[in-house]
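**Q** Here you go, sequence then predicted model.
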Amino acid sequence: MSTTDPDALLGPADIRELAAALGVRPTKQRGQNFVIDANTVRRIVRTAEVKPDDVVVEIGPGLGSLTLGLLEAADRVVAVEIDDVLAGALPATVAARLPDRASRFSLVHSDAMHVQELPGPPPTALVANLPYNVAVPVLLHMLDRFPSIERTLVMVQAEVADRLAAGPGNKVYGVPSVKANWYSEVKRAGSIGRNVFWPAPNVDSGLVSLVRRTSPVATTASRAEVFAVVDAAFAQRRKTLRAALAGWAGSPAAAEAALVAAGVSPQARGESLTVEEFARIAEAKK
């Protein structure tokens, strides 16, 4: 991996100057908190283990702080940006700061939730500072739509990071935990303080690493069928699975039959089950 030219990365003054020139004011509506610390960018790229042959997709590049660090380390970077002004300005920022790498950068001006294809070779990695308000749905959409993504490192609100990385029995284990684990092995990969952002958020952030499973969860049930069980189980997480899955199965008795067939106690609760057990329940109802 090559070493990023420190002059290429954006510092606090660069960020504010760019924002002022564009008339940009970060909005809570889009969860915009721009990274202003070059060392944090280097740490993210290093933690993501970006390789020289990687094709990295970045969601919400903003003014380009992380984009530049990724572009120096990867073969190609595709950034997906919804904001009209930011999307219009980013190619020029890349060309000015990393002219030798600009041809390896592509921009997709779109809502990440609507992205169905990306230009160039299939992405091998996803690295992003995800907007807090849409982090989980965007992450799950990208993992589902682009199976070529082998490694993911996302920066999200610390509470969301804890939920994504939680295992069965953890009090914050829930829908995001199970669904992320359907695709990947998930773990916490560090914490990020508030002072590396502009504006500084009122919560801490966390890094989450997701490594694509080498083989998918062994089940004849589809992803949609398994996720339907997960959603039902956690919609009433304080209830036993016999009760929580009654609507999904058609009746409490039908739920119990599916649970018993799957080898899961009807008295258990969703927070104690692995993704493999949810898959067995989905199979048992078929």
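**A** Sure, I can see it.
**Q** drop to CA atoms for contacts and neighbour counts, all remaining ones
**A** Fine.
**Q** how about the helices in the stretch 101-250 of the chain?
**A** Using DSSP state H, counting those that start in this stretch, the helices of the stretch 101-250 of the chain run over 135-145, 158-165, 175-183, 223-235, 241-244, 246-249.
**Q** looking at those helices, which is closest to A200?
**A** Of all the helices of the stretch 101-250 of the chain, helix 158-165 sits nearest to A200, with 14.0 Å by C-alpha to C-alpha.
**Q** what's next to the closest one, contact-wise?
**A** Helix 158-165 is contacted from outside by 136, 155, 172-174, 176-178, 180, 186-188, 191, 203-208, using C-alpha atoms under 8 Å, 6 or more residues apart in numbering.
**Q** do that again at 10 Å, thanks
**A** The contact list for helix 158-165, computed with C-alpha atoms under 10 Å, 6 or more residues apart in numbering, reads 132, 135-136, 154-156, 166, 170-181, 185-193, 203-210.
**Q** putting a second one here so we can go through both:
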Amino acid sequence: MDDKKLYSPRVMKYILDKYGFKFSKSLGQNFLIDGNIINKIAETAELDENSGVLEIGPGFGTLTQILCGKAKKVVAVEVDKSLIEVHKETLNFDNLKIIYDDFMKVDVNKLIEEEFKGLDVKIVANLPYYITTPIIMKILEEGYKVSKIVVMVQKEVAQRLNSKPGSKEYGAITLAVQYRADTNIAIIVPNTVFMPRPKVDSAVIEFNILNAPKIKVNDEKLMFDIIKASFGQRRKTLLNGLSNNLKIPKETVKTALENSNIDPGIRGENLGLEEFGKISDEISKILDNGRNI
């Protein structure tokens, strides 16, 4: 089957009907049927003979087929075991391994170490909308040895991940992502290029993973607690939001903000990563001094 274009709606329908496959709404299954978009995703990933690709949720295999033609090795993780027989017909590639498991339960660091020795590893996927954020946060927080992530997500989510301070899309997840990667929206993808057609448009976003976090802080967990607290009630001032949500005395927060040259009346949505880092280090310093008294 590797000589046929799997993204052809005719080919896809024929094979799915042959195996009695039914799309699962609960798994967010929407298969890509546009060759131009699929090739653009692969181009964005910048694959060559030194590349190893970890694909999350190959689905019918339209993207997988192209990835196998460009990378040295592809390992795909698929949760839907009803696709096993479909894959036997559609994905006969010597450089492909498919693991039928829930990506959220996979020890990905171990998988990368065992499967991609000596390769430049990249994660490429058309992610189901319902689990996009948990997957992205798992990838970033567990610190996989990957150089790039290229994923298709809901357009609104891509805009949130790539947003700037002061915009309505900007939030805690934006900062969590931008702490560890540089982001770029590569393509806007209309809903018409999927089978079945979702209600909303998508976007392909790339994450170029940094060798080290963008800023250095004394207490990473505290910084993200501060970020979450400042976005917990977006309309509150930073002073009120942090003192209420973190259960830290208002005077401590006020002193930390003053020491960081940040207006206590500003809202968290107007601050960048470096400013949150300064606040975190100041609060950490004050709390440590208090413990040492």
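**A** Great, that's in hand. Note that the coordinates shown come from a computational prediction; the quantities given were computed from them, not determined experimentally.
**Q** rewinding a little: let's have the helices of the stretch 101-250 of the first structure in CSV, adding mean neighbour count and distance to A19 of the first structure.
**A** As requested, the helices of the stretch 101-250 of the first structure are exported to CSV (neighbours: other C-alpha atoms under 10 Å; distance: least, C-alpha to C-alpha, whole Å):
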stretch, mean neighbour count, distance to A19 of the first structure
helix 135-145, 17, 23
helix 158-165, 22, 26
helix 175-183, 23, 33
helix 223-235, 19, 40
helix 241-244, 24, 49
helix 246-249, 16, 49
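**Q** Export those as JSON lines, with columns for distance to E49 of the first structure.
**A** Listed next are the helices of the stretch 101-250 of the first structure as JSON lines, based on distance: least, C-alpha to C-alpha, whole Å:
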{"stretch": "helix 135-145", "distance to E49 of the first structure": "18"}
{"stretch": "helix 158-165", "distance to E49 of the first structure": "19"}
{"stretch": "helix 175-183", "distance to E49 of the first structure": "19"}
{"stretch": "helix 223-235", "distance to E49 of the first structure": "28"}
{"stretch": "helix 241-244", "distance to E49 of the first structure": "40"}
{"stretch": "helix 246-249", "distance to E49 of the first structure": "41"}
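**Q** of those, which approaches L90 of the first structure most closely?
**A** Between L90 of the first structure and those, the shortest separation by C-alpha to C-alpha is 20.8 Å, and it involves helix 135-145.
**Q** what's the mean deviation for the closest one versus the second structure?
**A** If you overlay the two and look at helix 135-145 of the first structure, the average distance to its match in the second structure is 1.6 Å (mean C-alpha distance after the TM-score superposition for the first structure).
**Q** Residue range in the second structure corresponding to that helix, please.
**A** Per TM-score structural alignment, the counterpart of helix 135-145 of the first structure in the second structure is residues 132-142.
**Q** Identify the residues contacting that stretch?
**A** Contacts of stretch 132-142 of the second structure (C-alpha under 10 Å, 6+ apart): 56, 103-104, 107-109, 123, 126-128, 143-146, 149, 151-154, 157, 161, 173, 176-177, 179-181, 207, 209.
**Q** Now, of those residues, which are buried?
**A** 56, 103, 108, 123, 126-128, 144-146, 149, 151-154, 157, 161, 173, 176-177, 179-181, 207, 209 (16 or more other C-alpha atoms under 10 Å).
**Q** Lovely, talk soon.
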